[in-house]
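Engineer: Please find the sequence and the predicted model below.
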Amino acid sequence: MAGTTSTTPPGPGTYDGNGLHDDGYDDAASARWAPEPDKRPGRTAFQRDRARVLHSSALRRLAGKTQVVTPGTRNQAWDASPRTRLTHSLECAQVGRELGAALGCDPDLVEAACLAHDMGHPPFGHNGEQALNTFAKDCGGFEGNAQSLRLLTRIEPKRFVPTDGGGVVSVGLNLTRATLDAATKYPWPRGGHPTDPASVKFGVYEDDLPVFEWVRERAPDHRKCFEAQVMDWADDVAYSVHDFEDGLHAGHLDPGLLLAEPERSDIWQVAIGRYVPSDTDPEELAEALDRLLEQEWWPHHYDGSAVAQARLKDATSQLIGRFALAAEGATRQAYGTGRLTRYAAELVVPREARNECAVLKAVADRYVMQRAEQETLRADQRIVLAELAEALTARAPDTLDPQFRALFAAAGDDRARARVVVDQLASLTDATARSLHAQLTARR
């Protein structure tokens, strides 16, 4: 790992291999890349991690980044108040903390990972991620999860260490090995997917392999740690349920459409291959949706009234509890009642629960993300990011923020300089991306 592309900090702390403590974690799990004393004895290493993530500027910036419905949009009938990346991360953290604690994980560790898991995502949601991946094709591509690791270990200003040349270099938040591992949803580099080398999902850029290898020391290849699996399921649960809720709030979804054809077939078509395996029988998804529709708490109607809002809020609570308890029960049935941490277990999520979750994702995809006006908006967002990337590159380093200006000056080649521009772009909120674009291109 390096704070700039051309400088490497001192080696990591020692992996001493001590046995597990009473909390289910060994000394290696709480080690930091750059060893440092605790300022407040009695506070755990994972409590420190949670605090560092919670107080980071990168987490605050998620308040201005799109989740599904663009921040600032409003339905004429009522205020939609859509979720942002920040509110999603907070909700993911609540689900993950409670599920992790129920299974024996350190709750602060899981919460820190859930809070951090989306911190590297760029403006304009997954649409922005695709646009940056196109721009970054010659410097290693772009992936929001890989950017999160880069941000946590390199970009976010918190800890600096001396270099051999007499300067200092950033080690990011300098989180523990276990927390960084728990925040790693895809533990492989680009092209390293264990079953699909063409997959666009990966968790580390080539520049960041040294710290990634330290994080993954002695970990089974390609296997997510147990806490990362809890984080991943909490992420799925939070966004599937809350994207469905946001769709209803914003008036984009009529619950009655879920009862009839051809709408139901459209939902299966969206789900299969994207949210469930391509060989899934549509009848399985029909059964999953019908199980939800049969629940007493299911919101069959929604008019925005206070009573309807309360009923919908109860439904979201019921859904989250349903999905979390399904995973907890199945995992406990498989592994018993002891502490489950790191690589001692796999999270077991019943197929029925995964299908129900996938159906909710597909419903939000079909009725919110696939709206015609959304595609028009996404096309404009891609233009904004492409033109902004070109303008920043042409006029760098003067157009970069001071932090990235220094990194650009220290970069050793065009590839490294392009990565710094990507880092700057990824740090922007939706609003600041548009504002900077207007400033640099004179587009109003």
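Structural biologist: Arrived safely, thanks for sending.
Engineer: Going by C-alpha atoms from here, please, whenever you check contacts or count neighbours.
Structural biologist: OK.
Engineer: before we move on, which element is residue 58 in?
Structural biologist: helix 57-61 (DSSP states H and E).
Engineer: by contact count, what packs against that helix?
Structural biologist: Counting contacts by 3 or more Cα pairs under 8 Å, 6 or more residues apart in numbering; DSSP states H and E, helix 57-61 packs against helix 85-102.
Engineer: Run through the neighbouring helices and strands of the helix of greatest length in the chain.
Structural biologist: Secondary structure of the chain per DSSP state H: the longest helix is helix 306-335. Applying 3+ Cα pairs under 8 Å, 6+ apart, we find helix 306-335 packed against helix 85-102, helix 226-249, helix 351-364.
Engineer: quick one: it to helix 226-249, angle?
Structural biologist: 160 degrees (axes from the mean of the first three to the mean of the last three Cα atoms, to 10 degrees).
Engineer: Next, the buried residues of helix 306-335.
Structural biologist: 308-309, 311-313, 315-316, 318-320, 323-329, 331-332, 335 (16 or more other Cα atoms under 10 Å).
Engineer: What ranges does the chain have for its strands?
Structural biologist: Taking DSSP state E as the test, the strands found in the chain are 160-162, 168-170.
Engineer: tell me the most buried of the helices and strands packed on helix 306-335?
Structural biologist: Compared across those, helix 226-249 shows the largest average neighbour count, a mean of 25 (mean count of other Cα atoms under 10 Å).
Engineer: And here is the other one:
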Amino acid sequence: MNGLRQDFRYGLRMLRKSPGFTALAVITLALGIGANTSIFSNVNALVLRPFAFPDLDRVVAVWETVPKQDAASIKAAPANFLDWTEQSTSFEHLAATHGWDANLTGEGLAERVEGYQVTADFFALAGIPPQLGRQIGGVDFQHGTAPVVALSHGFWQRHLGGDPSIVGKSLLLNGQKFTVIGVAAPDLDFPAGAELWTPLDLSSAATMDRANHYLLVLGRLKKTTSVAQAQADLQAIAGRLGQQYPNTNGGHEVRVARLAEDAVSGTRQFVLVLMGAAVFVLLLACVNVANLQLARVSSRQKEMAVRLGLGASRWQLIRQLLIESILLAVAGGAAGLLLSNWGMGVSLRSLPPFIVAHVPGLKHLQLDSRVLFFTLAVALLTGSFPDCTRFGSADRSRAYGEGLPQSADRRNGI
């Protein structure tokens, strides 16, 4: 342990003795690590996990399609959605939402809020417990039930000051009194920008409506069901409906896609280019640091020869070089972390609030520590490899002979 502490102290002294090399290596690592951490944190938040639903890979979007009209993503008609719900065997939950903007008035309030009507299974599908109270469920769709509303966490904070006793109070929406039954958790942000949710009552009239397509449909697959199986299940139902109702459903099919993939389908190519650029920046940084390390290793040939001549083992030399690489990587990682945090903060503050609220995952963007540690490990391995290969395979006597020709002669002459 004492030897390890000595190696760390010696490594710090050696890095301080080469301020130019140290500064250049740390800056290079900081740029590579910072850029990669920022880019892949964005990819994780906006592409891989834009929504905080548990088991997100089982949550799918369901669209009607009309191939003959090149219509690949049509919202569902109410009657079709109800038939899917009754006849499908692939889902734990199937839910629908519909935009419902409302005028909020009363007690000095007068503004338009972004609301959504949801069916009974919406919150069960989301799988995120509420912050306060309860969520909309089957009890709220019973005949004669008073209007209720569930609030988003952001709306509760911004408009109601985070009132902990808000449950049970009333809000006036479009001139009608709604009782607040709960406040959603901060992670629940669907559809993006939603400020409140109310029950979507698909009454008897809706059971006959196959012409108006306005429902955004989500499903949570059963654990044993694949996307392809769900697609085949709903496609069979769509085929039967097409035969039963040729005027409204003839030629209609169904498309099932994972929600996370469907949300970014239009930007996938851009994301791939961005990820490629991030990998290129990291590789460039690693190559530059490796070249710097090689040059430094060559300049320290005599020093290493002296240490070998004094009885140091190859492992001790390699350990010393590894410790110096670790110190550089930690310094570069710390600087990269600061750079990444600063860059993401500036990016978010520079975007209009509307964009932040309505791009899935953007408002919850944060540093991904997994990416930071991965890029740090890559940089460390790349920086250490030249050192280890150079001195790990060097012949001890040759290194000593090349490094100390004069000292050896002088010692032989004494």
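Structural biologist: Here it is on my side, so go on. As the structure is a computational prediction, the values presented were derived from the model and not from experiment.
Engineer: Overlay them and tell me the TM-score.
Structural biologist: Overlay of the two chains. TM-score (TM-score structural alignment, normalised by the length of structure 2): 0.23; 159 aligned residues with a Cα RMSD of 7.2 Å.
Engineer: Redo the strands of structure 1 as a markdown table? Include mean neighbour count.
Structural biologist: As requested, the strands of structure 1 are exported to a markdown table (neighbours: other Cα atoms under 10 Å):
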| stretch | mean neighbour count |
| --- | --- |
| strand 160-162 | 15 |
| strand 168-170 | 19 |
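Engineer: Quick one, which of these gets closest to residue 282 of structure 1.
Structural biologist: strand 168-170 (50.0 Å; Cα to Cα).
Engineer: residues contacting residue 249 of structure 2?
Structural biologist: Residue 249 of structure 2 makes contact with 210, 238, 241, 242, 243 under the criterion Cα atoms under 8 Å, 6 or more residues apart in numbering.
Engineer: How many residues are close by the closest residue to residue 196 of structure 2 other than its chain neighbours?
Structural biologist: Once flanking residues are discounted, residue 196 of structure 2 sits nearest to residue 151: 4.4 Å by Cα to Cα, 6 or more residues apart in numbering. Applying other Cα atoms under 10 Å, we find 26 residues neighbouring residue 151 of structure 2.
Engineer: I figured residue 151 of structure 2 hits residue 183, correct?
Structural biologist: Yes - if you go by Cα atoms under 8 Å, residue 151 of structure 2 and residue 183 touch, sitting 4.7 Å apart.
Engineer: separation between the residue nearest to residue 196 of structure 2 and residue 102 of structure 2?
Structural biologist: To residue 102 of structure 2, residue 151 of structure 2 is 13 Å away according to Cα to Cα, to the nearest Å.
Engineer: Show me which residues of the helix holding residue 58 of structure 1 are buried.
Structural biologist: For helix 57-61 of structure 1, the neighbour count (16+ other Cα under 10 Å) marks 58, 59, 61 as buried.
Engineer: one step back: make TSV from the strands of structure 1 and add distance to residue 358 of structure 1 to it.
Structural biologist: Output for those, formatted as TSV (distance: least, Cα to Cα, whole Å):
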stretch	distance to residue 358 of structure 1
strand 160-162	42
strand 168-170	40
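Engineer: Select, out of those, the one closest to residue 385 of structure 1.
Structural biologist: strand 168-170 (27.0 Å).
Engineer: by contact count, what packs against the lengthiest helix in structure 2?
Structural biologist: Ranked by residue count and defined by DSSP H, the top helix of structure 2 is helix 314-350. With contacts taken as 3+ Cα pairs under 8 Å, 6+ apart, helix 314-350 of structure 2 sits against helix 2-17, helix 19-43, helix 301-309, helix 369-392.
Engineer: Is residue 393 of structure 1 in contact with residue 420, as I believe?
Structural biologist: No - using Cα under 8 Å, residue 393 of structure 1 makes no contact with residue 420, being 9.6 Å away.
Engineer: Mutual contacts of these two, please.
Structural biologist: By Cα under 8 Å, 6+ apart, no residue touches both residue 393 of structure 1 and residue 420.
Engineer: Fine, thanks again, bye for now.
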